[in-house]
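**Q** sequence and computational prediction follow.
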Amino acid sequence: MEHIFTLLFYIFIGVTFINVTFYIFYWIFAFAKISNTNRSSLPSVSVIICAKNESANLQKNIPKILSQDYPEFEIILINDASSDDTEDIMEAFKLANTNVQQVNVVNNETFWGNKKYALTLGIKRAQHKHMLFTDADCVPASNHWLQHMASSFSEEKEIVLGYGAYEKIKGSWINKLIRFETLITALQYFSWAKAGRPYMGVGRNLAYTSDVFYEQKGFINHIKIQSGDDDLFVNEASTRKNTAIQFSPESFTISTPKKTFASWITQKRRHISTAVHYKFLEKSLLALFYISQCLFLVGAIALLVNQCNWQWVALIIGVRYLCAWITVGCSAARLQEKDLTYLYPIYEITLVCVQMSIFICNLFTKPTRWK
């Protein structure tokens, strides 16, 4: 038995080394500088919003997009076969504003309930080459949102990855867990993009040109996968040269988070189901990071419970959490999520367990609709 725990101890050292290496790599974003906004060369922009049964959110949030401090932009509102008053609300905005266009999508047998089909119709309606995507339940963090996101475009940069934050709800544990997961996801995709290996973005705050969209033939390569209008498209279309990141606090969008654990799990099951379709390298590295987290936690508990080299184990755990806390803390400060750093180890352990349960559930059943 002693030999088994000695072997486990050395495996634990190796796993921790891998995990710490990831966190040190993520310093590439944690200490990155925010790009300055260049107001002298702002392109005309089409803001595209696809909504399904979102009448209340549209009424609340569209006025804040219309009030953006930006020289020339239009808003494309896509009604994805809604059953509430979404179509009427969109039509009212269109009648009251010359820069608002409306697209009504009728379900058909081939693309029933497919958000990518609805988005494609909206993109085809867009008058401007530069397109900025968000959701109906998202609100810009400032009236300079458009400026900051669009200023990241250039002749070379045709995809811009932004941060989609979630509203803070005081005293809500599930809210902090949702925001922590969002923070870690952003830390990863911003870091890899900064390193020249962009692999995903979030549709709550994502921009790209129509040239990129048509070069990729739209969403055709993954049209039948329910999710992925954002991350799978970026995974396919982004390169070291054509992708920029924007994380100025004024460039954020803020979304309404899920209020219950069950509804959040349903949402995450849909999102996680797309990861298996990423390119091999990115998929492998993401899996390695997650596996190193799991094995670190399992190894730490097993070794401490059995008091195997517990002084060294405690020291290794301390070094690992110091590196991780620096990375997560600095990233949280950049993304206006400082309150998530205080109980970081608890959030991490909870999130690892939640993700494991989602992976297991997705092995047996798959999400079928985007809403």
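**A** Now that the structure is in, tell me what you want to look at.
**Q** contacts and neighbour counts: CA atoms only from here.
**A** Fine.
**Q** so what's the residue nearest to I28 when sequence neighbours are not counted up against?
**A** Sequence neighbours aside, S191 is the residue nearest to I28 in space, at 5.8 Å (criterion: CA to CA, 6 or more residues apart in numbering). Going by CA atoms under 8 Å, 6 or more residues apart in numbering, S191 touches 25-29.
**Q** can you say which helix or strand has S191 in it?
**A** helix 173-194 (DSSP states H and E).
**Q** and the next element down the chain from that helix?
**A** Next along from helix 173-194, by DSSP H and E: strand 206-209.
**Q** how close does the residue nearest to I28 get to L161?
**A** Note on S191: its distance to L161, by CA to CA, to the nearest Å, is 11 Å.
**Q** do the same with H130
**A** 13 Å.
**Q** who's more crowded, the two?
**A** L161 (26 against 22; other CA atoms under 10 Å).
**Q** now do the contacts for the more buried one.
**A** 190, 201-202, 205-207, 243-246.
**Q** spell out the residue ranges of the helices in the chain.
**A** Under the criterion DSSP state H, the chain contains helices at 2-25, 27-30, 55-66, 86-96, 115-125, 145-151, 173-194, 210-215, 231-237, 261-272, 280-305, 310-334, 344-364.
**Q** residues near S44, how many?
**A** Around S44 there are 17 residues (other CA under 10 Å).
**Q** any idea how far it lies from G122?
**A** Where G122 is concerned, S44 sits at a distance of 17 Å (CA to CA).
**Q** can you check A81 too?
**A** 13 Å.
**Q** these two - which one has more neighbours?
**A** G122 (24 against 18).
**Q** about what we covered before: what about the residue nearest to I28, distance to D137?
**A** From S191 to D137 the distance is 27 Å (CA to CA).
**Q** same deal with F190?
**A** 23 Å.
**Q** repeat for A195
**A** 31 Å.
**Q** thinking again about what came up before, specify which member of the contacts of L161 is nearest to K176.
**A** Distance to K176 across these (CA to CA) is lowest for V202, with 18.9 Å.
**Q** show me what contacts that closest one?
**A** 161-164, 230-231.
**Q** can you list those residues in a markdown table and add distance to T350?
**A** Shown next, in a markdown table, are those (distance: CA to CA, whole Å):
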| residue | distance to T350 |
| --- | --- |
| L161 | 27 |
| G162 | 26 |
| Y163 | 23 |
| G164 | 22 |
| D230 | 26 |
| D231 | 24 |
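**Q** any common contacting residues for H130 and L161?
**A** A207.
**Q** so what's the residue count around the residue nearest to N38 when sequence neighbours are not counted?
**A** Leaving aside its chain neighbours, N38 sits nearest to S151 (5.6 Å; criterion: CA to CA, 6+ apart). If you count neighbours by other CA under 10 Å, S151 ends up with 19.
**Q** was I right to think S151 contacts R39?
**A** Yes - applying CA atoms under 8 Å, one finds S151 in contact with R39, separated by 6.9 Å.
**Q** ok, D85 touching N57?
**A** No - using CA under 8 Å, D85 is not in contact with N57; the gap is 11.2 Å.
**Q** pasting the second one now:
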Amino acid sequence: MELSFLDGVLFERFEYYLLGILFFCFLIQLYFSLFVHLRLARLRIDPLSENARKPLSVVICARNEAENLKQYLPLVLEQDYPDFEVVVVNDRSWDETEDLLKEFSKQYKHLKIVTVLEGERFIAGKKFAATMGIKAAKNEWLVFTDADCFPASSKWLYGMQQPEQEGIEILLGYSPYLKKRGLLNALIRFETFFTAVNYLSFAIKGMPYMGVGRNMAYKKSLFFKNKGFAAHMHIPSGDDDLFVNAHAHSGNTGIRIHQDAQVWSEPNTSFGAYLRQKKRHFGAGKLYKPKHKFILSAQIIIQFLFYVTLIVLMCFKSTLYLALGVLALSIVIRCFIYPRILNRLNYGDLKWWFPVLDMLLFIFLVFNGILSIFVKKVKWK
């Protein structure tokens, strides 16, 4: 009898502990939603200025990208901007990239080709190719994108040109993925959405920590002043986010999310390719500044604890309805914020699947984190 009573007391305490963890996670979740991400939902998007202030250079690294270059490079070369060049780095390609670029150079005089040969300086990877492109660029303001990307409009460079604000050295753009059929595509776009919401919102808050190389810009002098990618040349990825993480701060960083200043990208079509891409990103994240690693890790841990305690509490009759109430309140509050941002970032079709995709994304992030512990080798292309 005494043991039964003691077991009951301990069981009640266990439930109270779990409820405490659930409410704590709920409050932290609300902090990120209401005090960080809501900034992006409320951000005023000014029209693009059609006054070209300074010349700029677009830098594209390509490795065996003949098909993508044939389709998308003309959209970059034909931008409605009065003074720009396009520097394409042919990084050890063995397909038709070299011949294609030579043909394009006959038609487009502002195309500059840089060729990286196999074994050159015994360095391989996108960072070396990007460094060669940056060195070849003649202008101070550099705009970056990838070979499998295309601008949302002919006004893209007006949006990504050097801002009028004094001191801005880095400009973080946005690059959504194209819509395809299937659950994998929805998951890829939703994960990209939340990554963008995070880095753009924290940049607005004054704590920029990453950008995406599909659409970003910075000063050439900033690159060389900080010795380029020297601090993380041994990491296959990070030519974009690690550079931003190391050198961006509240006073030198701006963002651009105007519809015409976005760059669309081709998504992965296989789960394996997507996992390899996320593995590269995960490896780069290990070199983020400690405060950024803490915040990003806390977000994942809080989500993990929220769902785990929620599931456990839903197994008990005494806490089932309370747990369901917290889940419903969490969904309702976030549904007032994220669907609006989904529309703003060209993912409006996903807003109807927001609660489901949110849970699937969490499962994927945990799976990818575990997988990254055991799979060490990654490479670019």
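**A** In hand now; what should we look at? What you are looking at is a predicted structure, and each value in this text was computed from that prediction instead of being measured.
**Q** mind checking the TM-score on these two?
**A** Once superposed, chain against chain, the TM-score is 0.96 (TM-score structural alignment, normalised by the length of structure 1); 370 aligned residues with a CA RMSD of 1.4 Å.
**Q** still on that earlier bit, more neighbours, A195 and D137 of structure 1?
**A** Per other CA under 10 Å, whichever of A195 of structure 1 and D137 has more neighbours is D137, with 21 against 14.
**Q** what's the match for that one in structure 2?
**A** Correspondence of D137 of structure 1 to structure 2, assessed by TM-score structural alignment: D148.
**Q** next one: L322 of structure 1
**A** Per TM-score structural alignment, L322 of structure 1 is aligned with V332.
**Q** the residue nearest to I28 of structure 1 corresponds to which position in structure 2?
**A** Alignment note (TM-score structural alignment): S191 of structure 1 maps to S201 of structure 2.
**Q** got it, and S292 of structure 1?
**A** Checking TM-score structural alignment: S292 of structure 1 goes with I302.
**Q** distance check, that match against F202 of structure 2.
**A** On the measure of CA to CA, I302 of structure 2 and F202 of structure 2 end up 18 Å apart.
**Q** next: S250 of structure 2.
**A** Computed as CA to CA, the S250 of structure 2 to F202 of structure 2 distance reads 10 Å.
**Q** look at these two and report which has more neighbours.
**A** Shown here are S250 of structure 2 and F202; by other CA under 10 Å, F202 has more neighbours (20 against 14).
**Q** tally of neighbours for the nearest residue to the more buried one once chain neighbours are set aside?
**A** Nearest residue to F202 of structure 2, sequence neighbours excluded (CA to CA, 6+ apart): P208, at 5.5 Å. Neighbours of P208 of structure 2 under the rule other CA under 10 Å: 27.
**Q** P208 of structure 2 and S250 touch, don't they?
**A** Yes - look at P208 of structure 2 against S250 with CA under 8 Å: they come within range, at 6.8 Å.
**Q** R179 of structure 1 -> structure 2?
**A** Aligned partner of R179 of structure 1 by TM-score structural alignment: R189.
**Q** surely that match meets R181?
**A** No - the pair R189 of structure 2 / R181 is not scored as a contact, 11.5 Å apart, by CA under 8 Å.
**Q** any idea how far the equivalent of E12 of structure 2 over in structure 1 lies from Q307 of structure 1?
**A** With TM-score structural alignment as the criterion, E12 of structure 2 lines up with E2 in structure 1. Using CA to CA, we find E2 of structure 1 at a distance of 11 Å from Q307 of structure 1.
**Q** same check on G164 of structure 1?
**A** Counting by CA to CA - G164 of structure 1 and Q307 of structure 1 are separated by 43 Å.
**Q** repeat that for F364 of structure 1.
**A** 38 Å.
**Q** what about these two, which has more around it?
**A** Q307 (12 against 7).
**Q** counterpart of that one over in structure 2?
**A** Checking TM-score structural alignment: Q307 of structure 1 goes with K317.
**Q** same question, K124 of structure 1
**A** By TM-score structural alignment, K124 of structure 1 lines up with K135.
**Q** how many residues are close by that match?
**A** Neighbours of K135 of structure 2 (other CA under 10 Å): 13.
**Q** quick one: it from V87 of structure 2, how far?
**A** 10 Å.
**Q** what do you get for M314 of structure 2?
**A** 57 Å.
**Q** cool, and K179 of structure 2?
**A** 28 Å.
**Q** my guess is Y278 of structure 1 meets D230, correct?
**A** No - the criterion here is CA under 8 Å, and Y278 of structure 1 misses it with D230 at 12.0 Å.
**Q** where do the contact lists of the two overlap?
**A** Counting by CA under 8 Å, 6+ apart, nothing touches both Y278 of structure 1 and D230.
**Q** quick check: chain neighbours aside, which residue is closest to Y72 of structure 2?
**A** Closest to Y72 of structure 2 by CA to CA, 6+ apart is F150, at 5.5 Å.
**Q** with A137 of structure 2 instead?
**A** S57 (6.0 Å).
**Q** now check structure 1 for the residue matching that neighbour.
**A** Looks like S57 of structure 2 aligns to S46 there (TM-score structural alignment).
**Q** same thing with S105 of structure 2?
**A** Looks like S105 of structure 2 aligns to K94 there (TM-score structural alignment).
**Q** list the contacts for its match?
**A** K94 of structure 1 touches 100-102, counting by CA under 8 Å, 6+ apart.
**Q** now the aligned residue in structure 1 for I170 of structure 2: how far from Q216 of structure 1?
**A** For I170 of structure 2, the aligned position in structure 1 is I159, judged by TM-score structural alignment. According to CA to CA, I159 of structure 1 and Q216 of structure 1 sit 13 Å apart.
**Q** quick one: which of those two has more around it?
**A** I159 (30 against 14).
**Q** ok, the more buried one - contacts?
**A** So I159 of structure 1 contacts 153, 206-209, 238, 242-244 (CA under 8 Å, 6+ apart).
**Q** mind checking how far it is from Y214 of structure 1?
**A** Distance from I159 of structure 1 to Y214 of structure 1, by CA to CA: 13 Å.
**Q** check contacts around the aligned partner of T243 of structure 1 in structure 2.
**A** Applying TM-score structural alignment, one finds that T243 of structure 1 aligns to T253 in structure 2. Listed by CA under 8 Å, 6+ apart, the contact partners of T253 of structure 2 are 168-172, 203, 208.
**Q** now swap in I168 of structure 2 and tell me
**A** 162, 251-254.
**Q** re earlier: what's the burial count for the match of R179 of structure 1?
**A** R189 of structure 2, neighbours per other CA under 10 Å, totals 21.
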